Structure formats: C-alpha cells, structure tokens
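Student: Pasting the sequence and the predicted model now:
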Amino acid sequence: MLFTDLKLIKPILDALITEGYTQPTPIQEKAIPSILQGRDLLGTAQTGTGKTAAFAIPILQNLAEKNSRNNNIKVLVLTPTRELAIQIEESFNAYGRNLNLRNLVVFGGVKQAAQEKALRRGVDILVATPGRLLDFISQRIVSLQNLEVFVLDEADRMLDMGFVHDVKRIIKLLPPKRQTLFFSATFPDEISKLANSMLSNPVKVEVAPVSATADTINQKVYFVDKDDKLELLTHILQNDIKESVLVFSRTKHGADKIARKLQSHKISAEAIHGNKSQNQRQNALSNFKNGKTRILVATDIAARGIDIDELKYVLNFELSDVSETYVHRIGRTGRAGAEGSSISFVDGLDLANLKNTEKLIGKKIPVEKDHPFHTDNLVAQKRDSNNKSFTPRPRVQSRETTGSKKPNNKSNFTRNR
C-alpha cells in the first residue's frame, strides 16, 4: 500500500513526498482510515513504528476539510516529556506545511510568556505536557470547551512519571463529545482502566507489541567488568564505531560521568537528563541531530521522544531493571525498516536483567567476545544455568586504588571466586 491509497488530500501528500514518505508503516495503514472516519482509537505500538504520523496526518486532514476559522483549540495532544512534545509538534508542522493551520507546543521548564502570547493569538492544534497545560488552564489562558480531538500519547510513560492524576484532571475538563485517540506501548491495569473510561467503541490497532524487537536491529551483548565499562566504551568509539551513537545511562549522574569521560578522550559528547535546563537539553539534542555532537548520553525519561533519522547505533551502558525499556531503547535505531545495531554492556549485576530481557523478547542476544575487556565464559555459563541470579563477590582491591590494568580476556568473577 502507498500513501496515495489512503485517500489523503493533495497538500498532505505533497508534504509527505517532501519528507520522503511513500509507503505507510503498518500502524499508519491501520489507523489513518479509522481516524479519518472520526472513530476513537486504542493503539498499541512501540517506539519507531511511525505512531506520530498515524494520528497527525488524519487529524490535519479532518481539520483542513472542516475549514473552521476561529481561535478555539480544536486538537489537544497530551504527552509526558518536553522532548516528545517538541517532536510531535515538528511532525504536525512537517505534514501540515501546505495547510493553513496553527500548531503550538507548550511545556514547563521555560518562561511562559512566549507560549502565552502564541496561545492568545489562537491555536488549532496544541501539543502539551500535563503540568504546563494545567498551569495555563488555571490562569484561564487555555480553554478546552471547544475541543474536537484529544490524543493521549505514551500513556504508560505518564504512569511511570506520576502524571496519571494530572491526566485525569485534564480529562474532566474535556467536552464529552469528542474523538479520543489513546496510545500506549504497554497496558498495565491502571492504564487499561483509564482507556476504558475515555474511549467509546474504539478501533483497536496493535502493531509490534513491546516484547518485539525489530528484525532489522543487530543486537549484541558485551560481557565486561563494571569498572571497565568506560574504558570499553572509549575503545569501541575510537576503534570500531565512527558514526553517531545514542548511549543510555540508568542515572543522571552516570550520564554526566560518561560524557565527561568521552570528552577527556576528545570524543564529542553531551548528556541529556532531567536536571538539565530546557535550553541545555534542546541544544544537546540539536547538536546531536546535526552531527556537531557525535555521542548523546541520555537517561530513559529524557530520551523519550528522541527521533533521529538513520541513527545506526544505540548502546546500553547498563540494562534497565524494566525489561520493556530495552525494547524502547533499541527502538531508536532500525526505524521504518532501516538497519541498526544495539550494544549492551553486561556485568555480573546486570545478569538478572539480561535474563529477564531475553525472556521478554523471546531469544538469546549474541555475545560479542572480540574486544579487549571480554570476561571469560564463566559469566555466560552462569547466565545459562538454572541459578535465578548471580552476584559476584566483592573485589579484594580496586584497580582504582592500585592503578593496575586489567589483563585482556581475564575475568574478575573468576579471580574472586
């Protein structure tokens, strides 16, 4: 199927051609016709499936065909993070470049004056994070009384970030007669209840559930001692990978530490996380997109919404305790059928997370042994044994105090056992 088969109007088709789009992804193919018909929709889709275009394109077409000229907010897209909100607004701008519609994104962490001024001029499509939207509503700058379409994006992440109560407050302010589009990668009980309370006879679209990883992503695990991870990362970036890499860190402090280490080796790197100001985060993301910064080190929440065309490499400095996060992380590469690679560093403390991740995705991730910091096979044997977990004994002495270097292909797990 081609986009020309979806009964889209010429201004949107022309915009899609400009973007280089010809063939819709599965979720776009399934969702666009139903949304054009005004149906409520319940969508299950992982990162990188083209979800934003799946709702943005038909929303733009429906608004354009109504040709309603007033200053009312007609569409609200609610999303958990600033980065994702900005990405969504950029998509509306791209697909609607040939339409006379006004889009705006609002989020916290910056002064509200510019956003307020734009709101008072009138907006057709508003993309917002919950906190800033509630601020504007309480100040009577925003009214949702004339809303026609409500999109709740990344509902499960809303739950993870503690925004569900804010979302429920916003929902109470919406007109009962509206079209609702609800997207979530996973559906824990609270999210399922929320969806059931919001939707009316929805079309259900499920594409690539969270347990699936794209076949186009070449996944590898590097077994490495915890204290050697920074050295291994530096080695890989200096010798094996010359392209841009998105590196995931479990903590904000860890992200900063990784970026500083790479900078000390003359590798351009920046960190992006919740403690950074909005300007810092946007500058880092912009530098990464345009190639000025080669390595972007991100925490999971800050990275949600990062959409980089043709990103070839994602690297997990640590595995997350939440197995589904692995799928979201590596979904930043291998998008829309393109090839990509993911690398995951695993030490003894990560073994349980690796086991759970492999159980979720339904396959073993190949181990890459051809690097100077590979541990011996004991780690892999422990992973495949019947033991539920494996915690290595503490070291007798740290190399940070002795200054000695770790011999190649030796395992500290072996030494200390």
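Tutor: Thanks, I have it.

Student: alpha carbons only for contacts and neighbour counts from here, please
Tutor: Will do.

Student: dump the residue contacts of residue 334.
Tutor: 48, 214, 216, 217, 310, 311, 312, 340, 341 (C-alpha atoms under 8 Å, 6 or more residues apart in numbering).

Student: so where does the last one fall, helix or strand?
Tutor: Assigned by DSSP states H and E, residue 341 falls within strand 340-346.

Student: Would you mark the buried spots in stretch 143-159?
Tutor: By neighbour count on 16 or more other C-alpha atoms under 10 Å, the buried set for stretch 143-159 is 143-144, 147-159.

Student: typo on my end, stretch 92-107
Tutor: Quick answer for stretch 92-107 (16+ other C-alpha under 10 Å): 92-97, 101-107.

Student: what about versus this one:
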Amino acid sequence: MSFSALGLAPSLAQAAHSSGLMAPTAVQQQAIEVVLQGRDLLACAPTGSGKTAAYVLPLLQAWMLGEAQRLHGPRQAQALILVPTRELAAQVAELIYVLGEASGRRPKVAVLTGGVSINPQLMALRGGADMVIATPGRLLDVVAHSRLQLKNIRTLVLDEADRLMDQGFADELGQVLALLPGTQARQTLLLSATFAPSVQALAAGWLRADHARVMIEPSLQQDADIMQRAIYIDSGRRTALLHDLAVQHAGQRMLVFVASRYSAEHVANKLYDRKINATAFHGDLSQGARRQVLDEFKNSQWQVLITTDLAARGIHVDSLPLVVNYDLPRSPADYIHRIGRTGRAGQSGLAISFVTPASQAHWRLIARRNALEIALETLPQYPVTEPAPARQPHEDGDRGGIKGRRMSKKDKLRAAAAQARTQGDGGSGTR
C-alpha cells in the first residue's frame, strides 16, 4: 500500500517517500485514514512503528487545506500536540519541518517546553502559529504570559498519552483541557506504545462515541529485528560486564538504562575511567546540555550513553544497535519503551537486561506481563555469588522485588505542587 492510497495529497505522499518513509507501516495504514476522516483515535503500537508520522501527515494535510482559505492576519493555532518531554517535542517538530519542507509548504510551529527561558518562546509566538507542540506545564505558563488562545484548536494530540495521563501530569493536563473546545467540538488523538486497561477506560471519556481504536500487537518477543537476552549477574559486577560489552561492540553505539541520575553519572564515570567513551544523559542537565549530549551521541562522538528513563520514550537514534538495561525498569510496560529504542525502521537490534539476585523476581514479573520467553543466562566468567533476598509481596498481588508503579522524584514534586495549588498557596508544579 502507498501513502497516496490512504487519501494523502500527492505532494505529501511524495514528501513521505523522499523523507525515507517508503511505505506506510501497520499503524499508519490504519490511523491515517481515520484522522483524515476527522474521527477521534486511540492508537496503541510499539515504539518505532511510526506513530508520529501517523498523525503528522494528516495534520499537515488539514493545515494545507485550511491555509488556502486563511485570510491575512495573525495565524490561529489549529492543532495542539502535547508531549511529556522536551526531546519528544523537538523530534515531532523536526518531522513536521522535514515533511513540510519536502512537500513545498511548511507551517509555522511553536515549540513550548520547559528547561529554557520562556521569553524566546513568547517572541516566536508573535504573529501566531499554525501548530503548537508543548509540554503541559510550559503551555500553561505561556498562556498565562501571552495572548496565545486555544479556543480555536480543532485537533488535540496526546503523544505518549499514557504518560501524560498519569498522576504526574494529571493536574496540568486537566487545566489545559479546560482551555480547549469541548470533546464534541474537537478531534482528539491519543497515541502510545502501551495503554493499561485503566488508562484506556479513562481515555474513552475524552473521545467521541464513534472513535476508532487501532491496536498493533505491542509484544516485541516475535519481532525478529530485536534479539533479547537476560544475563544473571551479581549487582556489584554489572559495571565490569558493561565494560566488556562496550569492548566487544567497539565502534557501535550503546544506550544503557539505569535507575537514577546518580547512577547515570557514576556508571558513566567508571566506564570513562576505563577508556570507554561514555557519558551521562538525565534530567539534571540543562536543556542545552541535553541537546548537545544527544546530538553528540547521534553523531557517534560517544559510544555509550548512560541514561535514566528520560530517553525511553520519544527519542529516535538512527541505527542504534544495542540497548542495555543495567537496572530493570520499575514498570513492566517501560521495558517495551526501553528496548524499542533499537531495532527501529526495519533494522536489527540487540537488547540485554542485567538481572541480579535482588531483581530476579521483578524480572519474572516483567517477562510475564510482556509475554516474554527469554532464558536467563549465567556467564562462566561472572559466576553469581550474591544470595537472593527474601521475597516481598508485590503491591498488585504478584511477587516482585520492585514495585511495578512507583512515583519518581519528579512525579512526587508535581503531585506536591498540585496539592499546594488546591490549597490555594499559589505553588507551581515542576515543568
């Protein structure tokens, strides 16, 4: 099937092809026609399956049709794309830019995210914008400081909707929705790689009754492009094994996930001291530093990037061959997001998870929840000597070493700020 067969204008179909999108993916085949019809959408598809293009292409087509009818004067935003991270906002904006440029007509896009000064973003909004890409907190700040109006929004997109709908963003998201036209007066698109049943039930209340559901099998176990391994190892010997992997895969980039910002710096420093070109990437870095580190990694200036779950969603790195879970993700669903950074766009990839005696029960939970059948390996050069701890009851009835859903420090700050606002003390949430 071609993009033009989905109802896209010839210029956009050609733009997709010239931008490297040779044929629509499964989620694009099902979603693009729905969006072009003006229907609401709930789409769940694996990372790397093309969800962003599935809504960007029809949004561009709607803008092109409306632009021909627009009279002279300030632009009024017709589409609002909400995302949970600055990195995803930049990636969506880049795709809009590339496809718009290739089609010969590029909309004015405002990117509103925290971590940088608000003043340049306010300046960029002079004369209006056709599309707004924003994190919820910064969007509210901009609305409070400028004349940005959301009453004309025709299409609302929640990219990584499950993350936006969790407790950390709930208060800010509710405030944004209150500024938009009602459910019946707008088109709403919710997209993510994972949707818990509880989130799906909540999302249904935000969608019109005739909304479409697109569910692409999220399990990566049958995906031949990603080979998955699980290695049983003592906690204290993980850095040595990571060093060995970096040597074995010399010349290939590695994305390594750890549990905390401190661990990212600590492990990166340990590897760097042992002549491995490694650096850390986490939320304590300034926006400029985060952008620089990510660009340097994409350009292969760093072999190993040690990161928190900040890089688990929305970040695309071309031809990333290896992902390592140095620490297992807290939520079983985040396993899918993490390893989905490799094996993208039809390329092969390898995902390795380190399983310690303390995390073995949690690994079993991750495997069960994601229908994984991965043998737990023990390497002869790294015999396991640490005793397994006494098993503790898991919060949802399963037995695991780590809770499946634990609030991060940032989420706790957001929740505290929301409570402060409710009590009327004027507090502000983390952006």
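Tutor: It's in. Quantities reported herein were computed from a predicted structural model and do not represent experimental measurements.

Student: Fetch the TM-score of the aligned pair.
Tutor: Put the two chains on top of each other and the TM-score (TM-score structural alignment, normalised by the length of the first structure) is 0.86; 385 aligned residues with a C-alpha RMSD of 2.4 Å.

Student: Give me the subset of the buried residues of stretch 143-159 of the first structure lying in helices.
Tutor: Using DSSP state H, the members of those that fall within helices are 155, 156, 157, 158, 159.

Student: about what we covered before: any idea which of the buried residues of stretch 143-159 of the first structure is closest to residue 88 of the first structure?
Tutor: Residue 88 of the first structure lies nearest to residue 153 out of those, by C-alpha to C-alpha, at 9.9 Å.

Student: which one in the second structure is aligned with residue 131 of the first structure?
Tutor: Correspondence of residue 131 of the first structure to the second structure, assessed by TM-score structural alignment: residue 137.

Student: repeat for residue 103 of the first structure
Tutor: So residue 103 of the first structure corresponds to residue 109, using TM-score structural alignment.

Student: ok so, going back, am I right that the match of residue 131 of the first structure is in a helix?
Tutor: Yes - the assignment for residue 137 of the second structure is a helix, going by DSSP: H, G, I helix; E, B strand; the rest coil.

Student: ok, it - how many residues close by?
Tutor: By the measure other C-alpha atoms under 10 Å, the count of residues near residue 137 of the second structure is 23.

Student: before we move on, the earlier item: for the buried ones among the contacts of residue 334 of the first structure, write the corresponding ChimeraX selection.
Tutor: This is how ChimeraX selects the buried members of these, with burial counted by 16+ other C-alpha under 10 Å:
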select :48,214,217,311,312,340,341
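
Student: Return the member of the contacts of residue 334 of the first structure nearest to residue 231 of the first structure.
Tutor: Using C-alpha to C-alpha, residue 341 comes nearest to residue 231 of the first structure of the contacts of residue 334 of the first structure, at 20.1 Å.

Student: what span of the first structure lines up against the helix or strand residue 416 of the second structure falls within?
Tutor: Per DSSP H and E: residue 416 of the second structure is located in helix 409-422. Across the first structure, nothing matches helix 409-422 of the second structure (TM-score structural alignment).

Student: Equivalent analysis for stretch 330-348 of the second structure, please.
Tutor: Aligned using TM-score structural alignment, stretch 330-348 of the second structure spans residues 321-339 in the first structure.

Student: wait, doesn't the match of residue 103 of the first structure sit right on residue 130?
Tutor: Yes - Residue 109 of the second structure is within contact range of residue 130, at 6.0 Å (criterion: C-alpha atoms under 8 Å).

Student: what's the straight distance from one end of the match of stretch 330-348 of the second structure to the other?
Tutor: For stretch 321-339 of the first structure, the first-to-last residue distance is 26 Å (C-alpha to C-alpha, to the nearest Å).

Student: If you count neighbours, what's buried in that stretch?
Tutor: Buried positions in stretch 321-339 of the first structure, judged by neighbour count with 16+ other C-alpha under 10 Å: 323-336, 339.

Student: same check, this time on stretch 399-418 of the second structure
Tutor: Buried, per 16+ other C-alpha under 10 Å, within stretch 399-418 of the second structure: 399-404, 411-418.

Student: which residues touch residue 316 of the second structure?
Tutor: Applying C-alpha under 8 Å, 6+ apart, the residues contacting residue 316 of the second structure are 91, 341.

Student: Now do the SS call for the counterpart of it in the first structure.
Tutor: Correspondence of residue 316 of the second structure to the first structure, assessed by TM-score structural alignment: residue 307. At residue 307 of the first structure the chain is in coil, as set by three-state DSSP.

Student: Flag every buried residue along stretch 275-287 of the first structure.
Tutor: Within stretch 275-287 of the first structure, the residues that qualify as buried are 278, 281, 282, 284, 285, 287, counting by 16+ other C-alpha under 10 Å.

Student: Taking the centroid of the second structure, which residue is nearest it?
Tutor: Centroid-nearest residue in the second structure: residue 313, 2.4 Å away (criterion: C-alpha atoms, centre = their mean).

Student: What lines up with residue 153 of the second structure in the first structure?
Tutor: Matched across to the first structure, residue 153 of the second structure falls on residue 147, judged by TM-score structural alignment.

Student: Please enumerate the helices of the stretch 151-300 of the first structure.
Tutor: Here the stretch 151-300 of the first structure has its helices, by DSSP state H, counting those that start in this stretch, at 155-160, 164-171, 189-198, 229-239, 252-264, 278-289, 300-303.
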